[in-house]
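*Asks:* next comes the sequence, and after it the predicted model I'd like to discuss.
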Amino acid sequence: MAIVDLAADTVRTVDIGIAPYAVAVDGDRVFVTCWGRPAEDGKPHAPSAGVEVETEERGESAGGVLVQLDRNGEVNRRWNVGAQPTEVVASGDRVFVACANTDTIQCATPDGAVKETGLDGLPGASPSSMTIDGDRLWVALSGENRVMALDLSTGKSQGSIETGWYPVAVRKGPNGLIVADAKGEGKPVRNARGLIGAVRVLDPSKLKPSPKPRITKSHKLPVKRAVYIIKENRTYDQLFGDLTQGKGDASLVMYGREVTPNHHALAEEFVLLDNFACNGSISTDGHAWAIEGQATAFYERSFGGWTRSYPFGGDEPLAVSEGGHIWDAALKEGRTFRNYGEFVYANDAPNFATNYKLWREGKPIPWKSAIGVERVKAYTCPDFPGWNMDIPDGYRADVFLKEFRQMEASGKMPDLVTIYLPQDHTSGDAPGSPTPRAHVADNDLAVGRIVEAISRSQFWKDTAVFVLEDDPQDGIDSQDGHRSICLVASPYTRTGVVSSAFYNQTSVLRTICDILGAKPYTRFIAQSESMHALFAKRADLRPFEARPATLDIGQLNPPKKNAAKLDFSGPDATNEELMDRVLWSMAFPNRPYPHDEKE
């Protein structure tokens, strides 16, 4: 923590704990929240920006710490508080802390006690800012899009007022409550990153009873197993804008039927969803939404620069949701699980040309595995590589299919299977890497081969395969920048229909929970409608026939003096807008990028 002396024009730092975040000054007392607790012997722990912090079994932080100092920076007292203590407010002997990940308002007192006011419902309300106005404590509930009033004497809710999208700050003002909404009104944008925040003044007299947390109805589905395939970064129009039966824009198609014959066949033979959205905007919050069913305050408050870390695949314990992951929900119900690549970094692999040659010769590709969540390691296929743009998805499909043949032989398949196929992310115009079309075609063929294998097995009769993108960040869409693709393949969804019902990633998680008999584990999953309407009563057991690639999936970008300097050492390591422009210019060399067009 830094202490700035404005009069002396000096700055000194004080080491008070892990990830200090919020500060409140009350007379001679200074209160600071820290998001991490030091790791203790015998307790689970994981690294956060190079420092070991105490964690829970599922990978999330065990909680934070409230620290009291004097103005000289001497620590006087510490209290353990909930996870993600995002703001602190002092009032006399009471110090209030908003713990965004545990959905609690905690009150620390001089006797060392911490009293807690919990919020109704599952994780996701995200109390993240507070202000005192008379006998009320106003709390911004970022995940609920409202501010709530708590009675300071009883700690009970007096009601709430609606705000814009994701309020991150609330303050008492001369004419009412001043609220800052991180995402403004949430109006449709052509690119998922086009949101603009807003500041508004609310009238405290408009307080109304808070709505009860909404939980949609669970549905019994005719399948009992889910295969969940997660890919990278495409919008609906980039792939499916050429499908005239859906609501798309053919002028925005970059990887149409010629490049993605399997995606097109799956959409047409099973069901085409033309109103599906990704909840997140980029890979870090995209994978959080796709697996955790929530992007916590760590993600939402880090978009200004990701100064501490860039979480991907559970490798930042301070970011992981209190609700856990889809596999935690399955394991809790005694269901079986196997993971292929999700939450896995495939490090130190050779370049693409070498790997492609090894794959075609039937030889293993060397790489080193790094997994951020300890619990996931025991359920992960050690031979299946995760993030690495130099490893073909065809190789990943081969690794999965090798184990799948063993499943067929034993007659046993896990209830939940997660598969990560990242090659449709592409490597832009990087010399020596596959062309974007080759990358996407490789990804398309891998998806087709996996679905075909499952559909020709004894497991097909009670299996549903879900295919989606983690986020839509590298493209433009005619309806909204968050609109993306989702495929649902099972004997009961082979209907050939178009559905314009609104679904998103938490709808998929809700459906998987219903399939596995698991309970929703965040309020966003609980509030989402399952996709039960896509399932017919009768099964059509015909297998899916994978389509061969119609172009060379090993085609490489040529040497190029003025190639963009793109970094693919990690997810989103490169500039995302530059990546968008590179892909656009390669697909449409004679057309201006849409954001540059004059209105």
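*Replies:* Arrived safely, thanks for sending. Numbers count the residues shown, from 1 in each chain.

*Asks:* contacts and neighbour counts: CA atoms only from here.
*Replies:* Will do.

*Asks:* what's near enough to touch the spatially closest residue to Val223 that is not a sequence neighbour?
*Replies:* Nearest non-adjacent residue to Val223, counting by Cα to Cα, 6 or more residues apart in numbering: Asp462, 4.1 Å away. Contact analysis of Asp462 by Cα atoms under 8 Å, 6 or more residues apart in numbering lists Pro222, Val223, Lys224, Arg225, Ser490, Pro491.

*Asks:* go on, Ile132?
*Replies:* Per Cα under 8 Å, 6+ apart, neighbours of Ile132: Trp138, Lys172.

*Asks:* and it, how far from Phe404?
*Replies:* 58 Å (Cα to Cα, to the nearest Å).

*Asks:* for the stretch 351-500 of the chain, which segments count as strands?
*Replies:* Listed in chain order, the strands of the stretch 351-500 of the chain (DSSP state E, counting those that start in this stretch) span 368-371, 416-420, 463-469, 486-489, 497-499.

*Asks:* count of neighbours near the spatially closest residue to Pro204 that is not a sequence neighbour?
*Replies:* Nearest-residue entry for Pro204: Gly176, 6.3 Å, with adjacent residues in sequence omitted and distances by Cα to Cα, 6+ apart. By other Cα atoms under 10 Å, 15 other residues sit near Gly176.

*Asks:* try it against this one:
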Amino acid sequence: MSYPAHGHAPRRRRGPTVLHAVTIDARNRDLYTHILPTGRRLDPVGMINGTPDFPTAVVPFAHGVAVLANGATPSQTIGLYGSDLGRYALLAVYRGKAPGKPTTSALPNGLGISETPRHPAAAGVAYRPKASAAQLAACARRTLRAQAGHASRATTIIGHGDLFQGLAAGPDDTLYAAGGVSDTVMALRRTHGRLQLVRRYTLRWQPFPAHQYPYQYQGNRDGAHLFYPDSVVVGPAGRHLYVAGLLSNSLARIDIASGHTRYAPAGSYPFAVTLADGGRRLVVSDWGGNGVTVIDRAAFRVLGQIATGPKERADRTGAGVHPTALAAVPGTPDVLAADANVDRIVEIDTRTLNTVRILADQPYPDAPPGSYPDGLAVDDGRLFVANAGNNDVAVFDLATGQPLGLIPTGWYPSALTTHGNTLYVVAAKGLGSGPDIHYQWVGDLMTGLVQKIPLADLPAKLARWTAMSLQNDGFSRAQRAARHARNVRTAARLRRHIRYVVFILRENKTFDEDFGQYRAARHWADPHLDLYGPRELPNLYHLAATGTLFVDFLADGEVTAQGHQWTTGASDSDFVQRTWPEYYSQRGLIGNPGWTQSLTPGRPGAHNPYAIYANLSALGHWSNPWISYPGRLYLFNDLLEHHVSFEDFGEFVSRSKIGAISADMRRHLATDFPGWDRMILDTARAQLAINWLQGHPGRLFPRFLYIWLPDDHTAGREPCYYSPDYYVANNDRGTAELIHYLSTTAQWKHMVVFLTEDDAQSGADHIDAHRTFALAAGPWVKRDHLETTAYSQVNIVKTIEAILGLPPLSQWDANAAVLSGLWADHPDFAPVPVAPMKVPVTFNAGTCPDRTLLRREAGATGHTLTARWLKTHTNTHGASLAPPDAARSYTTTSLLKVPGPEQMRQEWIAAKGRRAYERVMGYLRHYARAHHSPLGHYIASDGG
């Protein structure tokens, strides 16, 4: 093997890691841009500086701002930035014990730190328990050299805490921070240029009514119930703190001096709290409640709720409107609330408890949802709205409600504030996965950004910035007209030949991980990074040779929680975006990205691969995912509404607010098809789908099939599970058997099959950490064709909609291109063959308890281990065996739920050995240095 020729495959333009404050101008603008997987362009204006991962709060403090970041990282941070946007202090909070020794360290995004201020430019923390002190010091020294010449920066380390979203400034240089899983609010004071912990205020979970969404506590019910503070505001006299509790549906009032705390009920999933009506009222936005709660501050009692969306009903089947950010209107009793899921700002009167007006936050008339407003600020008669979905700030005239323009920002602006005639904005994902010499994992792809925009510049620059924002997103009138014309032509051609669409989703692989040895891909493939090849994937290679392989295809999300939303809904909701870092870093939230999961993960019955088909009333203590749904729900809802026949094999569907799946939807679910279960092989899943299709011939054959084959995820080196090689080979065989059967049906003559992964996170890639692969197969698909156009998952969704005549679900598919360049002029109806498996059945080494062996035996025949299965499949010699217990039942802890680099390490060592893993890591480091890029640019990001 040889190294790929540098520069042959196009490298996406992405901005560098920002190590210090930079003013963007014509000379350096191209250095600070980034192209997102969807093709949208980032092009921030003003002054910028880097922050730790996923900032979600920014507040005025001293002569600058304080920024809270709470990514899926070992520590969460609060940074202090001066008026020049230079950072002069940082606080890092660890959930467990903080590092005890003064150790030079470095953030994976390239920001160097030390626990002592003697090192220059100390700016952030990334604690790696398994890394040696020498490795940490070497990383930091490289970063610190890059930052040479900057003054010392002080970092404070705190253990046994957490940070989540909420940050408020009080008198006497004091900050108050919401503590998430720690169930505390931290009081911090700036002293001699450092942030010091002054006090922790402890909060307690409060029960909420059984008739209030989500109807039961949504954390681990076997652990301590959490209040989960997520927003904080200081009272007008500086005497009290008011704190929203995400998991408690309540508001706390804390006496700052004594610590005495009272509680008042609020709505579902309180998101933010603000003062209104001159401090006489408190308003709480109810993320899961379609409205806001108004509270009399002095009496601390609820005055009423104001709906910002449809009336709450337990049987509601549409998505929620997601009230999030709040801003009081000065000199009035009014408050503005952002309905993030439906792109509007609702003004409400806190005295009359009525709606005053609604402002549409859309980039163009009649746009579908996707702006995702989740930050508000009012200043000098203007309203500023952070549009997380569109990477900009919308500016409104507050008196007239008319939009004035747009300001370009970084990726996913999550909060903003004004201070001293300046607008400050934080973007959770910064400039994307920019240059970085350090190893990265799940949160590290989303280095944050703080941005400073002088408001005095608006009169002269807002019109130009507005045009830039629209152009960056593809929203200009000319762009939309040209794209629409192309899509109409392509769709018309497809509808003449294609009537049936099959979408097969698999798990987690990068392009190079599976196709590194595919010689036909030329410079698009890197054999050094190939973990699986023709031995494990003979059918995948054959499909590439007889169909179309997309070689510049990107996943739109970073993790599984987002991936399944993008492939079914052409978007992921603000709730999923803001909460996945919490449960991926095990900070007190049960994963809730659209499907339901057990709230008692250690108990019998916690594993149920058929739970995705059951009503919550039948499941008991399982999470209620209604809050996670995007505004227009999913493809399945559109198919149902437009009377297009379909069948869903293994993917979640939307439920009513109380957790019920409608009877109409249930008729389209293959309820005997198992969902997530590592002991059930994909050949069994494929055969179940084939059996179902054989029973539905002719007119009973659905026009759309969605089929999930997840076993290429593997179980890493988990003892007693199948080896990674065998999982991947079995998944390859199951995929081929399914496509072979489809190619023998009468419908094949008018069919296209799309095959892709939900995300790219278990391997490395020499072009992009988001790059996976997609394949298209069918008579009307070009054979042995490499499609080099840059596409992403949303383009497949758009093409499905074009073929089946469905409207868009979001701004992303509304403005995506229908796939083109892969369609043949003449069909080839030859059936797709199935290559034999070359990998024998193998299992990971390790001690195998009897229950684990029984689970594996049940899974081999497509079953799960239950007391009924045990009774049916054991003879009298097994009568003395105890029923399956929770310790041996499958739970999420036996998933490979580890950071992407760790998943890659386990699969490489299991498949090729430790030396091969060390060789590939050495090659990756060489390749990254040669391209002046980070390892995180090319390597997996998540283990979900």
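*Replies:* Perfect, I can see it now. Note that this is a predicted model, so its numbers are computed, not measured.

*Asks:* residue contacts, the counterpart of the residue nearest to Pro204 of structure 1 in structure 2?
*Replies:* Alignment note (TM-score structural alignment): Gly176 of structure 1 maps to Thr422 of structure 2. Applying Cα under 8 Å, 6+ apart, one finds that Thr422 of structure 2 lies in contact with Lys452, Ile453, Pro454, Leu455, Ala456.

*Asks:* name the nearest residue to the aligned partner of Asp9 of structure 1 in structure 2, ignoring sequence neighbours.
*Replies:* By TM-score structural alignment, Asp9 of structure 1 lines up with Gly259 in structure 2. Using Cα to Cα, 6+ apart and skipping residues adjacent in sequence, the residue nearest Gly259 of structure 2 is Tyr201, 6.4 Å away.

*Asks:* could you check how far the one you found is from Val273 of structure 2?
*Replies:* With Cα to Cα as the criterion, Tyr201 of structure 2 and Val273 of structure 2 are 18 Å apart.

*Asks:* so the residue nearest to Val11 of structure 1 when sequence neighbours are not counted: helix, strand or coil?
*Replies:* Residue nearest to Val11 of structure 1 in three dimensions, not counting chain neighbours: Val4, with 4.5 Å by Cα to Cα, 6+ apart. Under DSSP: H, G, I helix; E, B strand; the rest coil, Val4 of structure 1 falls in the strand class.

*Asks:* Leu531 of structure 2 too?
*Replies:* Of the three states, Leu531 of structure 2 takes coil under three-state DSSP.

*Asks:* so it touches Gln517, yeah?
*Replies:* No: if you go by Cα atoms under 8 Å, Leu531 of structure 2 and Gln517 don't touch, sitting 9.1 Å apart.

*Asks:* who's more crowded, these two?
*Replies:* The residue with more neighbours, out of Leu531 of structure 2 and Gln517, is Leu531; 28 against 22, by other Cα under 10 Å.

*Asks:* looks like the residue nearest to Gly259 of structure 2 contacts Thr184 (just checking).
*Replies:* Yes: at 5.2 Å, Tyr201 of structure 2 and Thr184 qualify as touching, with contact defined as Cα under 8 Å.

*Asks:* what about the two, which has more around it?
*Replies:* Using other Cα under 10 Å as the criterion, Tyr201 of structure 2 and Thr184 rank with Thr184 on top: 24 against 20.

*Asks:* distance of the more buried one from Arg200 of structure 2?
*Replies:* Counting by Cα to Cα, the gap from Thr184 of structure 2 to Arg200 of structure 2 is 6 Å.

*Asks:* overlap of the contact sets of those two?
*Replies:* Going by Cα under 8 Å, 6+ apart, no residue sits against Thr184 of structure 2 while also sitting against Arg200.

*Asks:* and for Pro123 of structure 1, the neighbour number?
*Replies:* Pro123 of structure 1, neighbours per other Cα under 10 Å, totals 25.

*Asks:* swap in the one 5 residues further on?
*Replies:* The criterion is other Cα under 10 Å. On that basis, Ser128 of structure 1 has 30 neighbouring residues.

*Asks:* what do we get in structure 2 for it?
*Replies:* Checking TM-score structural alignment: Ser128 of structure 1 goes with Asp374.

*Asks:* which of the three states applies to its match?
*Replies:* Classification of Asp374 of structure 2 using three-state DSSP returns strand.

*Asks:* equivalent analysis for Ile48 of structure 2, please.
*Replies:* strand.

*Asks:* which one of the contacts of Thr422 of structure 2 is nearest to Arg925 of structure 2?
*Replies:* Taking Cα to Cα as the measure, Arg925 of structure 2 lies nearest Lys452 of the contacts of Thr422 of structure 2, at 34.7 Å.

*Asks:* onto which residues of structure 2 does the helix of greatest length in structure 1 map?
*Replies:* In structure 1, taking DSSP state H as the definition, the longest helix is helix 436-455. Under TM-score structural alignment, helix 436-455 of structure 1 corresponds to residues 724-743 of structure 2.

*Asks:* quick one, what contacts Ile796 of structure 2?
*Replies:* Phe754, Val818, Leu819.
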